[in-house]
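[1] Please work out how this folds:
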Amino acid sequence: MNKKGIISFSLIFIVWAQFSIKAQNFGDSIKPCPIKSLPELFKKKDSVLIVKPQKNNFFLIIPIIGSQPATGFSYGFVTQYTFKGKKIDDKYSSINLGATFTEKKQLLLNFKNSVMLKNNNIYLSGDWRFYIFSQPNYGLGTDIIPRASKDDDFDLNALKEPMNYNYFKFHQTASWEVKNNYYVGAGVHLDWYTTITDENLDIANGQFTNHYNYSQKYGFNDKEYVVNGASLNLLYDSRDNQINTNRGMFANINYRFNPALTKSQYASSVLFMEYRYFLPLSKYNEQHVFSLWATGQFVTTGNVPYLNLPSIGWDQRSRSGKGYTQGLFRGQKMVYLETEYRFPITCNQLISGTLFANFTSASDKDRDIKLFQYIQPAVGVGLRILIDKATRTNLIFNYAWGRHSKAFYLNAGESF
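    This next block holds a predicted model:
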């Protein structure tokens, strides 16, 4: 999307937000509507959605049928268990388990946890994965896509460097509340990449790839590598509901140390920072929400393997970088910003929508590409269908446009 398109989208975004808030405020002041969720409309046992609502918890199984740039057509399932303690002030927790198979013969197994224990005094956050994966790489830095709108002949596919590999990830942190909403904790992290095949690599004929050149320069085995470490964490969480937040703030600072435990490893450290902010825009209907999500990830000392460098789409929920394929932007330093306006469409809150925009910047120290020297934007729209009233869980559909790129997403739960 060119500069004029982004400006036009921003203006529409602002006008629509103001109109929607005023219309909803007027409607709410006349006649409030009872909230309805999808299961109340479909009671059949053979429904596509299998929902088992219980007191203070909610279990969901949904089939996954969709398409994304990194996977192509995919199918599988996602289960989500949302629960909370018996006290009124207890916050909701969620555990997700998913399995997906794609037309590119990828197998994706995911287990995610974001759990509050002992009256919100302990916060657990985990991201466990096993992937039999294939993904093209495009090099480092966000300058790989030209920002000039006149480059209509630009073909992103020409930059693809296809790769196949297996990936095992185990990231788990535990934090303890030291003051109201403030947490301190630690974590363990393991990233293991095996059977890496660089399809465009042909050493005999002098054909090299970004992954191979990077691995050779920094002494990594281009067929297999592992990064393991421990982290210290500082957290602040005042969100009213982590499943679908209407108000509050979340901030996280994670500093990870990766020691050299074997001869094939190199010591390094990585700083990760995250900030989320949620502001209700209407005093009558808190579904009108302005939200902000910002992350920064920086290799602060040493070097990490190519596939372990900061990149889009590899956050815990794999939601960053909408509009672009997973892993398209990668670098030693990366900053990501996303803003979203969430609004009701129907009075009973069954259907709601979103307008969003995001920006990504990544560096490449080998070519002296600085952070924020090149910024890649994207914009998009989304539709939400309420599937559980108590937890405010939505089935979400997003469509996003980036520069020379676009993508559709189907998920359960908000992006952030």
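[2] contacts, neighbours, all on C-alpha from now
    Will do.
[3] Counting by contacts, list what the helix or strand harbouring residue 361 packs against.
    Under the criterion of DSSP states H and E, residue 361 resides in strand 351-362. Where contact means 3 or more C-alpha pairs under 8 Å, 6 or more residues apart in numbering; DSSP states H and E, strand 351-362 is packed against strand 333-344, strand 376-388.
[4] which residues does the residue nearest to residue 342 when sequence neighbours are not counted contact?
    Closest residue in space to residue 342, ignoring its immediate chain neighbours: residue 354 at 4.5 Å, by C-alpha to C-alpha, 6 or more residues apart in numbering. Residue 354 makes contact with 340, 341, 342, 343, 381, 382, 383, 384 under the criterion C-alpha atoms under 8 Å, 6 or more residues apart in numbering.
[5] Just put those in TSV and tack on distance to residue 81.
    Shown next, in TSV, are the contacts of residue 354 (distance: C-alpha to C-alpha, whole Å):
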residue	distance to residue 81
340	25
341	26
342	24
343	25
381	27
382	23
383	22
384	19
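[6] and of those, the nearest to residue 251?
    Nearest to residue 251 out of these is residue 340 (C-alpha to C-alpha; 17.4 Å).
[7] Please tell me how far the closest one sits from residue 213.
    Here the criterion is C-alpha to C-alpha, to the nearest Å. By it, residue 340 lies 38 Å from residue 213.
[8] Following up with a second sequence; could you model it the same way so I can compare the two?
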Amino acid sequence: MKNLFFALAIFLLATTAYGQGDTSYRANKFNDFKLVPLPAIGSNPANGWLFGVAPSATWRMGDPATTKLSNLVGNILYTTKKQWLISSRSNIFLNEDEWILVGDWRYFITSQPTFGLGSSTPNDPTESPNQPGVYWGEQQMDFSWIRFYETVLKRVGTSKFYLGVGYHLDVYSKIENFVEEELPSEIRFSHDFYNDQLGFDTERYTISGITLNAVMENRDVAVSPYEKNFALISYKINPSFLGSDQSSSSLLLDYRHYFPLNKQRKRHLIGVWGYGNFLVSGNLPYMALPSIGYDMFGRSGRGYAQGRFRGESALYTEAEYRFPLQRNKNTFGGTVFVNAASFSSRIDNEKLLGKINPGYGVGFRVMINEKNRTTISADYAFGQKGNSGFYLNINETF
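    Model (predicted):
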């Protein structure tokens, strides 16, 4: 009931924001509306091939001269690994960009491998050198996951800065660990060992909290920027009285910058992205720890499967060179990119930046709506120690 109350409170804040921000263009709230109801075919190492529908919509909630494009990406997907992935992620700018509403809702019946904590975990199964009797290397996990994230941000004066509050809820349940081969009875899975050490249940847990957020939104188009920048500082407080299994807090820092290389062809650019995610106080259950590929749209760490690296704190950086493939049109484009990630593990005494895992790759882009920059992206990326993957998605990676 507590979680439901706070979810409803965020909806009320969003409704109030809409009423205050939408003072004009009321006769046509959805200017420049474009819906792409694509049948979805995607791929990544954690899910295999994905099939279903993935509607993508862009529109303006006010005067096009003063209001940025809003966007929503939905998914109803079934994968070759027998997973169901249902989600809706949105970034909505109200009239004259006075308010921003950011939503991330998910219901997954899914699975993915985990390898233990930190940046040094191997691909192949082995016993942890730091924790005798604990399984290291690839371990499969089946689980269900409900997420409700909603944030309301208010612009500060006429600046590009916003302040706001959000409610974030994650519920992991029906968690089951397994490997294909027979394990000695004394060997324990990384997930179960970690949760037992810190007093969390191994089959179900909840993280429920409030975030305090500061944002600088200066991108020209959020789904596929050509220039300028974006920054986020988000401090998350997960008190037990809101439903979290244990009280904790964490800090997320995110910065993105886009450098056009040709004023006449702004699609010719370099984009850079960096973020840090840090456990500040208390403890988080295993699946709620910072992990590769767990940003809002699941795009970080190309070259590795989602969840390949996990730890109490994380640092990530990426640079991508984007370019058009046609002299006078923007339909086809290409990319080359490099990234690097590092994760810490208190339980294995591994420090942040003690080991760095790089990735690199190339990509192909097809812009299916040039006005709103809706793009289909296909990438192939390589990581260390034989890790690699093919990624097929809608819109740019960041």
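[9] returning to that earlier point: more neighbours: residue 340 and residue 213 of structure 1, which one.
    residue 340 (23 against 13; other C-alpha atoms under 10 Å).
[10] Just the helices from the stretch 101-250 of structure 2, written as ranges.
    190-198 (DSSP state H, counting those that start in this stretch).
[11] all strands for it, in order.
    Per DSSP state E, counting those that start in this stretch, the stretch 101-250 of structure 2 carries strands over the ranges 126-127, 135-136, 139-155, 161-178, 205-217, 228-238, 248-260.
[12] Am I right that residue 9 of structure 1 sits in a helix?
    Yes: in this structure, residue 9 of structure 1 lies within a helix as judged by DSSP: H, G, I helix; E, B strand; the rest coil.
[13] What does residue 392 of structure 2 correspond to in structure 1?
    Correspondence of residue 392 of structure 2 to structure 1, assessed by TM-score structural alignment: residue 410.
[14] element containing residue 29 of structure 1?
    helix 3-30.
[15] so where is that helix in structure 2?
    So helix 3-30 of structure 1 sits over no part of structure 2, by TM-score structural alignment.
[16] That helix: which residues count as buried?
    Within helix 3-30 of structure 1, the residues scored as buried using 16 or more other C-alpha atoms under 10 Å are 6, 9, 10, 13, 17, 20, 21, 24.
[17] ok, now stretch 58-73 of structure 2?
    58-63, 67-73.
[18] would you list these in a markdown table and tack on secondary structure?
    Putting the buried residues of stretch 58-73 of structure 2 into a markdown table (three-state DSSP) gives the following:
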| residue | secondary structure |
| --- | --- |
| 58 | strand |
| 59 | strand |
| 60 | strand |
| 61 | strand |
| 62 | coil |
| 63 | coil |
| 67 | coil |
| 68 | coil |
| 69 | coil |
| 70 | strand |
| 71 | strand |
| 72 | strand |
| 73 | strand |
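[19] ok so, going back, please identify the most buried of the strands of the stretch 101-250 of structure 2.
    Sort the strands of the stretch 101-250 of structure 2 by mean neighbour count, taking mean count of other C-alpha atoms under 10 Å, and strand 135-136 sits at the top with a mean of 26.
[20] For that one, which helices and strands make contact with it?
    Judged by 3+ C-alpha pairs under 8 Å, 6+ apart, the packing partners of strand 135-136 of structure 2 are strand 126-127.
[21] which residues in structure 1 does the strand it packs on match up with?
    Across structure 1, nothing matches strand 126-127 of structure 2 (TM-score structural alignment).
[22] correct me, but residue 207 of structure 2 touches residue 249?
    No: using C-alpha atoms under 8 Å as the test, residue 207 of structure 2 is too far from residue 249 to be in contact (10.4 Å).
[23] Can you tell me what residue 364 of structure 1 aligns to in structure 2?
    In structure 2, residue 364 of structure 1 lands on residue 345 (TM-score structural alignment).
[24] Next one: that match from residue 375 of structure 2, what distance?
    Relative to residue 375 of structure 2, and taking C-alpha to C-alpha, residue 345 of structure 2 is found at 37 Å.
[25] about what we covered before: could I get the helices and strands packed on strand 351-362 of structure 1 as TSV with distance to residue 250 of structure 1?
    What follows is those, written out as TSV (distance: least, C-alpha to C-alpha, whole Å):
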stretch	distance to residue 250 of structure 1
strand 333-344	14
strand 376-388	22
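[26] Which one, of those strands, ends up nearest to residue 138 of structure 1?
    strand 376-388 (14.3 Å).
[27] Over which residues of structure 2 does whichever helix or strand comes after the closest one lie when aligned?
    Next helix or strand after strand 376-388 of structure 1 toward the C-terminus (DSSP H and E): strand 393-402. On structure 2, the counterpart of strand 393-402 of structure 1 by TM-score structural alignment is residues 374-383.
[28] Touching that stretch from outside, list them.
    So stretch 374-383 of structure 2 is contacted by 223-224, 302-304, 357-369, 388-397 (C-alpha under 8 Å, 6+ apart).
[29] Would you pull up how far that stretch lies from the middle of the chain?
    Averaging C-alpha positions (C-alpha atoms, centre = their mean, to the nearest Å) puts stretch 374-383 of structure 2 16 Å from its chain's average.
[30] Tell me which residues of it come out buried.
    374, 375, 376, 377, 378, 379, 380, 381, 382, 383.
[31] any chance of the residues you listed in a markdown table, with distance to residue 6 of structure 2 too?
    Converted to a markdown table, the buried residues of stretch 374-383 of structure 2 look like this (distance: C-alpha to C-alpha, whole Å):
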| residue | distance to residue 6 of structure 2 |
| --- | --- |
| 374 | 34 |
| 375 | 35 |
| 376 | 36 |
| 377 | 36 |
| 378 | 38 |
| 379 | 39 |
| 380 | 41 |
| 381 | 40 |
| 382 | 42 |
| 383 | 41 |
